[in-house]
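Enquirer: no sequence on hand, only this structure:
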């Protein structure tokens, strides 16, 4: 709102000093706290508010992030995170019925003989600018390529539908394609189920509370957060959106070597397979 020169004069500081402060990197203590806040928030949401400070502390220590119970409890208190078993937690009036649940057709077989045979999809949480963003992605298990994705500040049916629409627009899909997800309410909605059925897609779902049934997608989210989200610690939604685009479309799909593809990136793996066919 005001010129820097005027503000420095009013506050009795030099402009040079202000700019030095502005460009100074965050202290090691502040950087660690910021990283731990992101990890705590991500873990809290991953376990759907079932874990309190003790279990989150155990989870992070098991992942190699050294932390104490008091430190994690303080972060949770500052950010208003209370586990569902907490005394002040307000339970809803009813539990959602498990409608539109599909059988598990994959049974952890994450290999595919050709493109567009088996896809997996999921949603992950990303903490940016004091709010959650939600990223829905669709992966082709043949090459581990992310064929569709959408980022939003609302975790709605529209989020996963737009990610799926992007995938379907980008690929030549035949009836019989299997799309696997967890049992989240968005994936069981009548609107989404009807959309997949209209495209001739066969649904598959993980067993209740079993994240390993969608391990390929979970592995991608783990890499995304370690290699991008935690490292960059985005302070704006625009920066996060741009960074996620670059990570998925430029780095992960076209550069990052994948062990499931004999050490080549997803796009290169698909191109080599097409030439050999």
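Expert: Perfect, thanks for sending it. Keep in mind it's a predicted model, so treat the numbers as computed, not measured.
Enquirer: make it CA atoms for all contacts and neighbour counts henceforth
Expert: Noted.
Enquirer: which of the three states applies to the closest residue in space to residue 136 that isn't next to it in sequence?
Expert: Spatially, and ignoring its direct neighbours in sequence, residue 136 is nearest to residue 123 (4.3 Å; Cα to Cα, 6 or more residues apart in numbering). Counting by DSSP: H, G, I helix; E, B strand; the rest coil, the backbone at residue 123 sits in strand.
Enquirer: contact partners for residue 123?
Expert: By Cα atoms under 8 Å, 6 or more residues apart in numbering, residue 123 lies in contact with 134-137, 160.
Enquirer: quick one: the strands in the stretch 1-150 of the chain?
Expert: Ranges of strands in the stretch 1-150 of the chain, per DSSP state E, counting those that start in this stretch, are 118-128, 131-140, 145-152.
Enquirer: one more to weigh against that first structure:
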């Protein structure tokens, strides 16, 4: 896992958004103090599913499954171009994509609905 973390950091030019979250299960490599210190030092907030609860990460797994199926990224030439496409996809997903599980609202509409309730 340390090699994967280092590769991620390298690919991101060691620039991590201050609100970036690294989510995982509670496998021993994610809970090991050496790995946790590297994650913290890199600037990530570490998040883990509850022990024995695979449903904690289900919404993110669903989102990433849709994104991998729908996002056109194969012809990206730079990491900046890929970031732009990912940002555009997320914006469209949150503002234009109606979802049955959110009372047929977009994620942004549903969030506003919850905040005013």
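Expert: Now that the structure is in, tell me what you want to look at. Just so you know, these numbers come straight off a predicted model, no measurement behind them.
Enquirer: map residue 127 of structure 1 across to structure 2 for me.
Expert: Alignment note (TM-score structural alignment): residue 127 of structure 1 has no counterpart in structure 2.
Enquirer: residue 219 of structure 1 now?
Expert: When structure 2 is aligned by TM-score structural alignment, residue 219 of structure 1 is paired with residue 62.
Enquirer: what secondary structure does residue 14 of structure 2 sit in?
Expert: coil.
Enquirer: and the strands in the stretch 151-277 of structure 1?
Expert: All strands of the stretch 151-277 of structure 1, identified by DSSP E, counting those that start in this stretch, fall at 178-181, 202-205.
Enquirer: just those strands: most buried one?
Expert: Highest mean neighbour count among the strands of the stretch 151-277 of structure 1 (mean count of other Cα atoms under 10 Å): strand 178-181, with a mean of 23.
Enquirer: show me where structure 2 has helices.
Expert: For structure 2, applying DSSP state H gives helices covering 2-11, 28-31, 33-42, 58-70, 79-96, 107-116.
Enquirer: which one of those helices lies nearest to residue 21 of structure 2?
Expert: helix 33-42 (9.6 Å; Cα to Cα).
Enquirer: could you list the buried residues of that closest one?
Expert: By neighbour count on 16 or more other Cα atoms under 10 Å, the buried set for helix 33-42 of structure 2 is 35-36, 39.
Enquirer: same question for stretch 16-25 of structure 2.
Expert: Buried-residue list, stretch 16-25 of structure 2, by 16+ other Cα under 10 Å: residue 25.
Enquirer: which outside residues touch it?
Expert: Stretch 16-25 of structure 2 has contacts (Cα under 8 Å, 6+ apart) with 9, 30, 39, 42-51.
Enquirer: and the contacts of stretch 28-41 of structure 2?
Expert: Contacts for stretch 28-41 of structure 2 (Cα under 8 Å, 6+ apart): 1-2, 5, 22, 24, 45-46.
Enquirer: let me have those residues in TSV, extended by distance to residue 69 of structure 2.
Expert: Shown next, in TSV, are the contacts of stretch 28-41 of structure 2 (distance: Cα to Cα, whole Å):
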residue	distance to residue 69 of structure 2
1	25
2	28
5	24
22	22
24	22
45	27
46	27
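Enquirer: any of these buried? List them.
Expert: Of the contacts of stretch 28-41 of structure 2, not one counts as buried by 16+ other Cα under 10 Å.
Enquirer: so the longest helix anywhere in structure 1 versus strand 118-128, what angle?
Expert: Criterion DSSP H: the longest helix present in structure 1 is helix 28-46. Counting by axes from the mean of the first three to the mean of the last three Cα atoms, to 10 degrees, helix 28-46 of structure 1 points 130 degrees away from the direction of strand 118-128.
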